[in-house]
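Trainee: Need a 3D model of the following:
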Amino acid sequence: MKHRTVALLVIVLTIGLFACGAKEPLAENGTVTVQEEQSDGLSPEPQAGSSNVVSVVTTAQVGDKIEASVTPPNPETESSSDSSLSALSLLSTPLVAVNDYWGVQPFSTRENELGIQFHNGFDYFTEYEEVALQAISPGRVMFVEIFERPPDGAFQINLAWQTPTGEVISYSLEPSAGPADAAKIAEQKVLAEKMMESMTVQSGDSVSQGQFLGYLYGQDEWAHVHMTLKTNNRGSEQWLCPADFMSEIDESDLLIKSKVWADRLYKGSKKPELCNY
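Mentor: Model (predicted):
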């Protein structure tokens, strides 16, 4: 009996030892499994050395590079940009038919030597009730709108586009000039709506030089297109004389018709040029 008891104890101890040895690898495997599951997830707060911290630092470095890549204004580059204006070539008139206007009010700076009134562009006066219009340069349309002038409530159409070289050209289509009474303003509103309906372009459209744009509808012989040219669409307004960019200016009758306008306004006392500085 004693021998059997001892044998049974030996068997039990042996089984126990094997069982304990088998549990340790399971515990190690279990620990590894848990660690792998944790490594698949992101920590709720970035820890030092983690990928979250690295991504934040990298983003900051990219931001610094972007700021560093902003080139400060270069005087040589800015001065060379002025030379691009020579690439701008304008038609001599916004009217399709060159015989549709009888007079031209020229460009005049505020401190011009001749002492004539300031004028930031050209006015093309017509006595016709309907005049076809064209684009004097290519570009992209910025806006086309009916505009009511604040001083007297008169109505007109304002149209502008930006040229490929950056300058801005604008037309104001005005059925008449000077102050207007209530009856005249009421008629101008109707004419402005009619002009707006005739417009063939809208904001965002591309225009080509010589493209038909619509009609100016006039009330009297002082109906006109007020055309301006400025350097760009940024900063303070810097007006340019359109004649300086008209390649066929010598073949046109602009100077002759500007003298016709001057004679009517100044009775022959002043002889302005197309560009008066």
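Trainee: switch to C-alpha atoms for all contacts and neighbour counts from now on
Mentor: Noted.
Trainee: Helices along the chain, start to end?
Mentor: Along the chain, the segments classed as helices by DSSP state H run 2-40, 51-69, 75-82, 182-198, 254-266.
Trainee: Can I get the ones you listed in TSV including distance to Gly103 and mean neighbour count?
Mentor: Shown next, in TSV, are those (distance: least, CA to CA, whole Å; neighbours: other CA atoms under 10 Å):
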stretch	distance to Gly103	mean neighbour count
helix 2-40	82	11
helix 51-69	52	12
helix 75-82	31	10
helix 182-198	21	17
helix 254-266	5	18
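Trainee: Export those to CSV and append columns for distance to Val131.
Mentor: Listed next are the helices of the chain as CSV, based on distance: least, CA to CA, whole Å:
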stretch, distance to Val131
helix 2-40, 75
helix 51-69, 51
helix 75-82, 34
helix 182-198, 10
helix 254-266, 17
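Trainee: want to put them side by side, so please do this one too:
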Amino acid sequence: MKHNQRYGDDIAVNCTQPELVPDSENAVESVPIIVEVRSVDKEYYLGKQSVNALLNISLIIHKGEFMALAGPSGSGKSTLLNLIGCIDTPTSGSILIEGLDISGKTPDELADLRLNTLGFVFQTFNLLPVLSAWENVEYPLLQQRDVDKKTRQDRVRHYLNMVGLEPYAHHRPNELSGGQRQRVAIARALATRPSIILADEPTANLDHKTGEGILRLMKDINQNEGTTFVFSTHDARVMEMAGRVIKLADGQLVV
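Mentor: Okay, the predicted model is just below:
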């Protein structure tokens, strides 16, 4: 990876590889499926009243996509993201992650899947305030027993450098700007080498310029590293940059 180019709160990572998202039907068929959502419903109960958050959702996500789940508040996009992220479970239907049906998995099995296969970036950053940037990125790696100390340190250094924050490695979150904190969150998500990163409104708490820098950073990582990104968003900038936009309204896909 070439050195990052810094300007303000933005990062531009030099790209040397083409996008992995195919542009023809034949090419799509040859790209591995990383997530498959099959006829999923999600029903919640508010007291005695049932609420259908998702209705009959079927969706395929291929490896290397940069995809947005878009829709207004209450459309079901965050619910769908949480189901893909094994944070919640569907009422009916099934979800396959890298061919593995997650239905009926125990909480420990789902936790293991989240740790080793999925990475998360949240709009509120979700950093541990008592830990430095380095320690926040390192934290999930401490849960991976097969990662030794040297590998762990090499990964933390690599991903902090990738997001342009190695000089701030020992700063705590309250000593960083919003954009810097979001970049720490991205580095943390990448450190476990996940197959897919799920980002829930990652630009919502950032100003316009900083949000665009974060989007460019994630797009460049997608192109250079082949990491799959799926966003839930109502931000027009995210939708414009996405390779594919899936729109939802009232818990259903908009065709």
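Trainee: Once they're superposed, what TM-score comes out?
Mentor: TM-score for the superposed pair, counting by TM-score structural alignment, normalised by the length of structure 2: 0.25. Supporting figures: 125 aligned residues with a CA RMSD of 6.8 Å.
Trainee: For Tyr171 of structure 1, which of the helices of structure 1 is the nearest?
Mentor: Nearest of these to Tyr171 of structure 1, taken as CA to CA: helix 182-198 at 12.5 Å.
Trainee: before we move on, the earlier item: of the helices of structure 1, which is nearest Phe143 of structure 1?
Mentor: The minimum distance between Phe143 of structure 1 and these falls on helix 182-198, with 11.8 Å, by CA to CA.
Trainee: what's that closest one packed up against?
Mentor: Helix 182-198 of structure 1 is packed against strand 139-148, strand 155-162, strand 212-217, with contacts defined by 3 or more CA pairs under 8 Å, 6 or more residues apart in numbering; DSSP states H and E.
Trainee: Can you say which of those is nearest to Glu24 of structure 1?
Mentor: Taking CA to CA, strand 139-148 is the member of those nearest to Glu24 of structure 1, at 78.7 Å.
Trainee: Between strand 155-162 and the closest one, find me the angle.
Mentor: 160 degrees (axes from the mean of the first three to the mean of the last three CA atoms, to 10 degrees).
Trainee: Packing partners of the helix or strand hosting Lys247 of structure 2?
Mentor: Assigned by DSSP states H and E, Lys247 of structure 2 belongs to strand 244-249. Counting by 3+ CA pairs under 8 Å, 6+ apart, the packing neighbours recorded for strand 244-249 of structure 2 are strand 66-70.
Trainee: next helix or strand past the strand it packs on?
Mentor: Per DSSP H and E, the first helix or strand lying C-terminal to strand 66-70 of structure 2 is helix 77-84.
Trainee: so what does that following helix touch, helix or strand wise?
Mentor: Checked by 3+ CA pairs under 8 Å, 6+ apart, helix 77-84 of structure 2 has strand 49-62, strand 92-97, strand 196-200, strand 228-233 packed alongside it.
Trainee: Recalculate using a threshold of 10 Å.
Mentor: strand 33-46, strand 49-62, strand 66-70, strand 92-97, strand 196-200, strand 228-233, strand 244-249 (3 or more CA pairs under 10 Å, 6 or more residues apart in numbering; DSSP states H and E).
Trainee: can you redo those as TSV with mean neighbour count and distance to Asp10 of structure 2?
Mentor: Output for the helices and strands packed on helix 77-84 of structure 2, formatted as TSV (neighbours: other CA atoms under 10 Å; distance: least, CA to CA, whole Å):
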stretch	mean neighbour count	distance to Asp10 of structure 2
strand 33-46	17	30
strand 49-62	16	28
strand 66-70	26	19
strand 92-97	19	32
strand 196-200	24	18
strand 228-233	25	19
strand 244-249	19	24
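Trainee: how about those strands in TSV, adding distance to Tyr139 of structure 2?
Mentor: Below are the helices and strands packed on helix 77-84 of structure 2 laid out as TSV (distance: least, CA to CA, whole Å):
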stretch	distance to Tyr139 of structure 2
strand 33-46	25
strand 49-62	28
strand 66-70	26
strand 92-97	24
strand 196-200	17
strand 228-233	21
strand 244-249	32
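Trainee: Nearest residue to Phe120 of structure 2 in space, please, no chain neighbours.
Mentor: The spatially closest residue to Phe120 of structure 2, leaving aside those adjacent along the chain, is Leu198, at 5.0 Å (CA to CA, 6 or more residues apart in numbering).
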